[in-house]
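A.B. asks: fold the stuff below for me.
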Amino acid sequence: MSILKNMIHPNSPYKRIWDLFVFLCITYFAIEVPIRLVFPHKLTVGVTHFERFIQIIFGIDLVLNFFTSILKDRLVIQNKKIVAKTYLKSWFLIDFLSAFPFDLFGGFFFEYFGVTDSLKILRLLRSVRVFELFKSLRMLALGADSEDRFKLIEVINPMTFRLIFFVYWTSLFAHWVACGWIYLTPEFLADKDIYTRYIRSLYWSVTTLTTIGYGDITPTTNPQTIYTMGVMILGVGIYGYVIGNISTLLSNLDISRVTFQEKLNTINSFIKYKKLPPQLANRIRSYYINLWENKHGIDETEIWNQLPSGIKIDVSMFLHNHLISVVPFFKNAPEELKREVVLELKPAYYMKGDVIFREGDVPHNMYFLSKGQVEVIKEKTGELLATLNSGSFFGEMSLIDDSLRTATIRAGSYCDVYTLSKDAFSEILRHHPSFAKHINVIALERKQHQSSFKESDES
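C.D. replies: Sure thing, here's the model as predicted:
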């Protein structure tokens, strides 16, 4: 247990915040170190203290990595020896070189190696870790129950993440290439200020990497020429990668719309093959178009069938509990029965003008109106008895007696409906005998009320 208390969970919210902070520190050095190498300048006391603070952060991060659990095959490994061995074989050397204060030992390194500030370029090695940190920051850790201390949710879409990561690395690489050009060409715009020299070098870097190359800035020495050829080769690769990713991003940006269009083409082929009349064909197309506009091409049934029963029940209660709770004989129903009821609800969709059921039909389902509007009509006279809106229910008496439909229900707009079949409800009552007695009492009272109504009507 002591090991568990001492080790840091890799998905801890605090670890995520720390990773973000380290990521920003790495980005600072990745930008600042090359600039200092090509534009040497004396640091102010404030900047020196700030960089010393960042080095301390890197040192703390190096130590924390020995006490941070690792994830392998979705298993959290908290054994200190395994964690340390894994870290020593992976990122330790890079982290150590980037955190070591070479500038404090400048005299020693100059005496034995003839270098001093150039060793600061070792800090760029830590930029390689940006990929790991950036990937971890794509996920967000949230507190969970005691059995699963931390759960991850994805906060950035994978395609969006790839695009952001690509823009970040491309910008950083263009910056490094620009600094490399200045380093190889000290005479480049030597009479200009450092801001102009950097911007013009960055311009050359971008035009070369994007394979545009206007030719207004060209290499004149062999090192410059070799450097330019290397950047061109990398630029071709980057250009191909950009085009490939953008085309993939655009094709997957709204994949549901593409799927819907394919389905609509199939429907049109079906209509043409079966030679359906124009009015019926338009109703079919209208149905699918309205289904797209309201459901965005989501096949609810397919998703529903793939969910495990435990999640399915919880989702059903969240989505439909308010619908069934307004039904009088469900208000005081036990929670277990409600959970079984919502699990049996089936989605159905109706277009404006569709008849959901007619007066005199044999009842098989009751209906919960999730979205839309329906009209209650007296079939013989055409009289509009009532209008029901979202959140309403109708046809509930079909669950408790065998009487025929007493009115016609017609969709007044596109309707998103959930149905509960009589057979499913009977099976649920079989599991809840006490509630079944309550339903029988309601059914008996309804029959007595109907018979008394008929007698008074006859007299």
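
A.B. asks: please make it C-alpha for all contacts and neighbour counts, starting now.
C.D. replies: Will do.

A.B. asks: give me the buried positions along stretch 427-445.
C.D. replies: 428, 429, 435, 436, 439, 442, 443 (16 or more other Cα atoms under 10 Å).

A.B. asks: work out the gap between it and the centre of the chain.
C.D. replies: Relative to its parent chain, stretch 427-445 has a centroid offset of 44 Å by Cα atoms, centre = their mean, to the nearest Å.

A.B. asks: same thing with stretch 412-424?
C.D. replies: Centre-to-centre, stretch 412-424 and its host chain are 30 Å apart (Cα atoms, centre = their mean).

A.B. asks: give me the contact list for stretch 35-47.
C.D. replies: Stretch 35-47 has contacts (Cα atoms under 8 Å, 6 or more residues apart in numbering) with 117, 118, 179, 180, 182, 183, 194.

A.B. asks: would TSV of the buried residues of stretch 427-445 with distance to residue 33 and secondary structure be doable?
C.D. replies: Below are the buried residues of stretch 427-445 laid out as TSV (distance: Cα to Cα, whole Å; DSSP: H, G, I helix; E, B strand; the rest coil):
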residue	distance to residue 33	secondary structure
428	71	helix
429	74	helix
435	75	helix
436	77	helix
439	78	helix
442	81	helix
443	83	helix
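
A.B. asks: picking up where we left off before, could you flag which of the contacts of stretch 35-47 are buried?
C.D. replies: Neighbour-count burial (16+ other Cα under 10 Å) is assigned, among those, to 179, 180, 182, 183.

A.B. asks: among these, which are located in strands?
C.D. replies: If you go by DSSP state E, those have nothing in strands.

A.B. asks: ok, the residue nearest to residue 353 when sequence neighbours are not counted - contacts?
C.D. replies: With Cα to Cα, 6 or more residues apart in numbering as the measure, residue 411 is the residue that lies nearest to residue 353, at 5.3 Å, once sequence neighbours are left out. Shown in contact with residue 411 (Cα under 8 Å, 6+ apart): 350, 351, 352, 353, 354, 355, 356, 372, 373, 374, 375.

A.B. asks: what separates residue 411 from residue 151, distance-wise?
C.D. replies: Distance, residue 411 to residue 151, by Cα to Cα, to the nearest Å: 43 Å.

A.B. asks: another for comparison:
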Amino acid sequence: EEEQEEEKEEEEEEKERRMGTQSNTLSSATYLPSDLAPIRICPCSLSPVSLSADVTYVLWMFLVSLAWNWNAWFIPVRWAFPYQTTENIYYWLLTDYLCDLIYILDITIFQPRLQFIRGGDIVTDKKETRKNYIKTKRFKFDVASLVPLELFYFLTGINPMLRLPRLLKINSFFEFNERLEAILTKAYIYRVIRTTTYLLYCLHCNTCLFYWYSALDGLGSTSWVYNGEGNSYIRCYYYAVKTLITIGGVPEPTTLFEMVFQLVNYFVGVFVFSIMIGQMRDVVGAATAAQTYYRSCVDNTIKYMSSYRIPRDVQNRVKTWYNYTWQSQGMLDEQELLVQLPDKMRLDIAIDVNYSIVSKVPLFQGCDRQMIFDMLKSLRSVVYLPGDYVCKKDEVGREMYIIKEGEVQVVGGPDGKTVFVTLRAGSVFGEISLLAVGGGNRRTANVVAHGFANLFILDKKDLNEILVHYPESKKLLRKKARLNKMALHIEHHYVEELCEFPATILCMFIVITGFISLIVVNCLNHRKMLNKGKNPEPKQEPKEPPRVPAAPVRTETPRLLRAALEMTERSSGLKGALAKVKEKTNKSSISLQVNQL
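C.D. replies: Just a heads-up that it's a prediction; the model follows:
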């Protein structure tokens, strides 16, 4: 009842908090005129703390980035090439002012609502966020990017170079790149594309400069400048690629300006391409860092095994383990990735990944939920190959195993290959030795991986440290482990007897057959002796002195029967009983013969 009351109170508090949040949001949002239904245009605050939390802000930054790229790519083209004419000037101006509108909305609506951290607390108040934005350098650059130099159009005409201040909003472009990389699962692909775009932009600017000088000096005036044939942008871009990448094959410069321009192109090309190649190497290296580490581990392990002349079959099993672990997990040790994270974050990740498996284990049913959470942080994943012994009988138990994927088999019997039971995903074994039930910590059976098995391992030291804080769960685990031990012992005993049942039946059949044959032989001997004891009919023969009848020779026990008796005596412990029966039988036959005498 107390828990239900607490839950009701929590629900009421949650409702009140939501109502308060909604009222604050409604009071601080921007609306259309009062005669229309209120429609929210922009949220009261945006969170830049979490790079991927607020999708609205990321989408808006995408629009701002598009506006900046429009200015960065088309201002040089419109300045150098004759693409801006009186027929299409209105389309160019319309797009320019649309980009300016995006800049204005960003400065007046979105940026003043960005949350910030002050003293470890996230500030969401609208007035405070506006004051913080005005104090930053970014605000000054944003305002400078909107300087209305277009007013000089009335003096100089429509000159695109007057829009160069729009490029001062480059911080928005870099911020969008960071947030997009935080959202993407394979960010290295975007980094490669972005680095390639930087290179293309350098070639684009060089193309515009080359055409500008060619038009200024006169198209086709020298062999070095553009001759005015074909598509002007494509021809100049081809020249820029050959010059900036220092491929060669360009005409020799003739004037001083041409020489200086060519030298600047060579120097800039060397530095730009060295930087680009270095960035490409870093991007590719970061993308393949895990695979490089995997290859390094495999090569070092093979080198170590070869130096110590490890058998070839062992080396093949090690290679198979590396290959399967990498293909199934994408890493060799999951714990290495989580070491640097705080405990709370590691717990959240462990709950999302492993709680669905551990919570279904019957051994942990009824245990404290927080105890299971603490145990999740101590689990480590290990892969076993087909035929690998996970644990052997009579070993000292220091770990408990939870099957994540695959199957393992409990084997035993006289040959050590009889399968007692097959354990699948979600099963637990090793808890009897780990909890030292019955005063022992030895393994009670052999466990072999049937195929590729991925197991969670919990160390005894870690489990004891956890159970210290949960005594009730400790008692429950010990009780369940004790019951599991009894059930396992009964099952093993039953299976062993079942395995020996055919041999026992055969031995008993041979023994019973031997007894029956022995009784039949004795009966026949007795009958012969009784028949010899009768008085014969009188005959006309000379009388001879009476002879004492000799004792008949008893037939020897057959070898097969003797071997069966000996094996039965050893296996069933009836050696004394069979000897007594044998002795009594001999005594009875001898006494009968004496009586006949």
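
A.B. asks: can you list the buried ones among the contacts of stretch 35-47 of the first structure in a markdown table and add distance to residue 272 of the first structure?
C.D. replies: Conversion of these to a markdown table gives the following (distance: Cα to Cα, whole Å):
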| residue | distance to residue 272 of the first structure |
| --- | --- |
| 179 | 64 |
| 180 | 65 |
| 182 | 67 |
| 183 | 69 |
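
A.B. asks: buried stuff in stretch 210-221 of the first structure?
C.D. replies: Buried residues in stretch 210-221 of the first structure (16+ other Cα under 10 Å): 210, 211, 213, 219.

A.B. asks: gap between the third one and residue 234 of the first structure?
C.D. replies: Right, the one you point to is residue 213 of the first structure. Relative to residue 234 of the first structure, and taking Cα to Cα, residue 213 of the first structure is found at 14 Å.

A.B. asks: now do the last one
C.D. replies: Applying Cα to Cα, the value for residue 219 of the first structure to residue 234 of the first structure is 17 Å.

A.B. asks: what's the answer for residue 176 of the first structure, then?
C.D. replies: Noted for residue 176 of the first structure: a distance of 13 Å to residue 234 of the first structure, by Cα to Cα.

A.B. asks: go on, residue 5 of the first structure?
C.D. replies: For residue 5 of the first structure, the distance to residue 234 of the first structure (Cα to Cα) stands at 47 Å.

A.B. asks: more neighbours, these two?
C.D. replies: Set side by side, residue 5 of the first structure and residue 234 show more neighbours around residue 234, with 16 against 9, by other Cα atoms under 10 Å.

A.B. asks: which position in the second structure aligns with the more buried one?
C.D. replies: Under the alignment (TM-score structural alignment), residue 234 of the first structure pairs with residue 268 in the second structure.

A.B. asks: these two touch, right, its match and residue 243?
C.D. replies: No - using Cα atoms under 8 Å, residue 268 of the second structure makes no contact with residue 243, being 9.9 Å away.

A.B. asks: contacting residues for the closest residue to residue 396 of the second structure other than its chain neighbours?
C.D. replies: In space, and not counting its chain neighbours, residue 396 of the second structure is closest to residue 442: 4.7 Å by Cα to Cα, 6+ apart. Going by Cα under 8 Å, 6+ apart, residue 442 of the second structure touches 393, 394, 395, 396, 397, 433.

A.B. asks: closest to residue 293 of the second structure among those residues?
C.D. replies: Residue 293 of the second structure has its nearest neighbour among the contacts of residue 442 of the second structure in residue 397, at 32.7 Å by Cα to Cα.

A.B. asks: ok, how many other residues are close to that closest one?
C.D. replies: By the criterion of other Cα under 10 Å, residue 397 of the second structure has 23 neighbours.

A.B. asks: wait, it sits on residue 443?
C.D. replies: Yes - the criterion here is Cα under 8 Å, and residue 397 of the second structure meets it with residue 443 at 5.9 Å.

A.B. asks: and what about the corresponding residue of the first structure for residue 458 of the second structure, helix, strand or coil?
C.D. replies: Correspondence of residue 458 of the second structure to the first structure, assessed by TM-score structural alignment: residue 420. Under DSSP: H, G, I helix; E, B strand; the rest coil, residue 420 of the first structure falls in the strand class.

A.B. asks: show the contacting residues for residue 420 of the first structure.
C.D. replies: 341, 344, 345, 346, 365, 366, 367.

A.B. asks: which ones among those map onto strands?
C.D. replies: When the contacts of residue 420 of the first structure are checked against strands (DSSP E), the matches are 346, 365, 366, 367.

A.B. asks: ok, the residue nearest to residue 286 of the second structure when sequence neighbours are not counted to residue 524 of the second structure distance?
C.D. replies: If the residues on either side of it in the chain are set aside, residue 286 of the second structure comes closest to residue 188, at 7.6 Å by Cα to Cα, 6+ apart. From residue 188 of the second structure over to residue 524 of the second structure the distance is 99 Å, taken as Cα to Cα.

A.B. asks: swap in residue 137 of the second structure?
C.D. replies: Distance check for residue 137 of the second structure against residue 524 of the second structure: by Cα to Cα, it reads 124 Å.

A.B. asks: neighbour count for those two, which is higher?
C.D. replies: Neighbours per residue (other Cα under 10 Å) separate residue 137 of the second structure from residue 524, with residue 524 holding more: 12 against 9.

A.B. asks: helices and strands around the host helix or strand of the more buried one, which ones?
C.D. replies: Under the criterion DSSP states H and E, the helix or strand holding residue 524 of the second structure is helix 471-532. Applying 3 or more Cα pairs under 8 Å, 6 or more residues apart in numbering; DSSP states H and E, one finds that helix 471-532 of the second structure contacts strand 418-423, helix 431-434, helix 559-572, helix 575-596.

A.B. asks: got the angle between the longest one and helix 471-532?
C.D. replies: Read it as helix 575-596 of the second structure. Counting by axes from the mean of the first three to the mean of the last three Cα atoms, to 10 degrees, helix 575-596 of the second structure lies at 10 degrees to helix 471-532.

A.B. asks: go on, the third one?
C.D. replies: Orientation of helix 559-572 of the second structure against helix 471-532 (the same axes, to 10 degrees) gives an angle of 150 degrees.

A.B. asks: helix 559-572 of the second structure - contacts with which helices or strands?
C.D. replies: For helix 559-572 of the second structure, the packing partners by 3+ Cα pairs under 8 Å, 6+ apart come out as helix 471-532.
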